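**Student:** Sequence first, then the predicted structure, then my questions.
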Amino acid sequence: MPLILGMSVLLACQFAGELVARGLALPIPGPVVGMVILLVVLMVHGKVPTSLRLAGEGLLRYLTLLFVPAGVGVMVHFRLIGEDLWAIMLTLVGSTLVTLGVTGWVLDRLSRQHAVRTGRPGNEP
């Protein structure tokens, strides 16, 4: 029964996200909005309920199966990907560099805040 309750919560958040995304004509997918809704609910609640944890662990156990359709799509559309290979590679490398830069910047800011709060010397300027 807890597994059914956890899956129901996940599906309800996804449905709410779809309603919000379509109702407000957001350029963000409904499941992403649903994840934000779930995050806010969990932050307000303060902990992850057991039923939701069980459902999440069950889904994560089989997450690798979701990569099979993507792999098949790559093989089926290999010619199309080859035509735009340079653009795809440039986008992948560029987005990776931006992600690394932003992650480093956020880590630096958080470590400085932590050092100030705890009174320990850190990376202060």
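**Tutor:** Okay, I see it.

**Student:** only C-alpha atoms for contact and neighbour calcs from this point on.
**Tutor:** Will do.

**Student:** all helices for this structure, in order.
**Tutor:** 2-23, 30-45, 50-61, 67-76, 78-83, 85-118 (DSSP state H).

**Student:** Columns distance to Glu124 and mean neighbour count on top of those helices, output as CSV?
**Tutor:** Listed next are the helices of the chain as CSV, based on distance: least, C-alpha to C-alpha, whole Å; neighbours: other C-alpha atoms under 10 Å:
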stretch, distance to Glu124, mean neighbour count
helix 2-23, 40, 17
helix 30-45, 30, 15
helix 50-61, 39, 14
helix 67-76, 43, 11
helix 78-83, 46, 11
helix 85-118, 6, 13
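
**Student:** Next, work out how far apart Leu66 and Val72 are.
**Tutor:** The gap separating Leu66 from Val72 is 11 Å, by C-alpha to C-alpha, to the nearest Å.

**Student:** got it, and Glu57?
**Tutor:** Look at Glu57 and Val72: by C-alpha to C-alpha, they are 26 Å apart.

**Student:** for comparison:
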Amino acid sequence: MIRAIAILLGYQLAGEVTARALGLSLPGPVLGFAALFLTFLVWPPLHAMLANTARGLLAHLSLLFVPAGVGIVRHISSLGDQSVAVLVAIVASTALAIAAGATVFALVDRVTRR
């Protein structure tokens, strides 16, 4: 498990170093994930080495959202003046996302029935 975590963190570090060295606006972990995916394609045994550890991390993924929740709670007072705008933005973006999903579903349904 330690080896698998070290491999995952190594890919993340490589992606971060690459993104910063090249001045890319793409996040380093995304580059690292892409490199890991390419490595899986080239060397499939790596997938078997990382699978159990990755499943364990995904099972506890909700723990990674704790820092964001703490940040929101810490700055809740600064949200007070803008709470109406934030609420409107959340409701509107949710409604637009649902509408976009329904529209795409209807279009795909229409195309696939032909």
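**Tutor:** Everything's here; your move. Note that the structure is a prediction, hence the values are computed from the model and not measured.

**Student:** Trace Ser25 of structure 2 over to structure 1, please.
**Tutor:** Under the alignment (TM-score structural alignment), Ser25 of structure 2 maps onto Pro27 of structure 1.

**Student:** Tell me how many other residues crowd that match.
**Tutor:** Other residues near Pro27 of structure 1 come to 8 when the count uses other C-alpha atoms under 10 Å.

**Student:** quick one: contacts for it?
**Tutor:** Ala21 (C-alpha atoms under 8 Å, 6 or more residues apart in numbering).

**Student:** repeat for the one 10 residues further on
**Tutor:** With contacts taken as C-alpha under 8 Å, 6+ apart, Ile37 of structure 1 has the following neighbours: 13, 16-17.

**Student:** so which of the residues you listed would you say is closest to Val106 of structure 1?
**Tutor:** Lowest distance from Val106 of structure 1 to the contacts of Ile37 of structure 1 (C-alpha to C-alpha) belongs to Gly17, with 27.3 Å.

**Student:** residue in structure 2 matching that closest one?
**Tutor:** Under TM-score structural alignment, Gly17 of structure 1 pairs with Gly15 in structure 2.

**Student:** contacting residues around the spatially most central residue of structure 2?
**Tutor:** The centroid of structure 2 falls nearest to Val30 when counting by C-alpha atoms, centre = their mean (8.5 Å). Contacts for Val30 of structure 2 (C-alpha under 8 Å, 6+ apart) come out as 12, 15.

**Student:** Is Ala4 of structure 2 in contact with Met49, as I believe?
**Tutor:** Yes. Shown here, Ala4 of structure 2 and Met49 form a contact pair, counting by C-alpha atoms under 8 Å, at 6.7 Å.

**Student:** ok now do Thr53 of structure 2, which residues does it touch?
**Tutor:** Counted by C-alpha under 8 Å, 6+ apart, Thr53 of structure 2 has contacts 1, 4-5.

**Student:** Now flag whichever of these is closest to Leu41 of structure 2.
**Tutor:** Nearest to Leu41 of structure 2 among these is Ala4, at 17.4 Å by C-alpha to C-alpha.

**Student:** Which of the contacts of Thr53 of structure 2 are retained in structure 1?
**Tutor:** Counting by both residues aligned by TM-score structural alignment, their matches' C-alpha atoms under 8 Å, the members of those that carry over to structure 1 are 1, 4-5.

**Student:** Format these as TSV; extra columns: distance to Val86 of structure 2.
**Tutor:** Rendered in TSV, the data for those read as follows (distance: C-alpha to C-alpha, whole Å):
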residue	distance to Val86 of structure 2
Met1	42
Ala4	40
Ile5	37
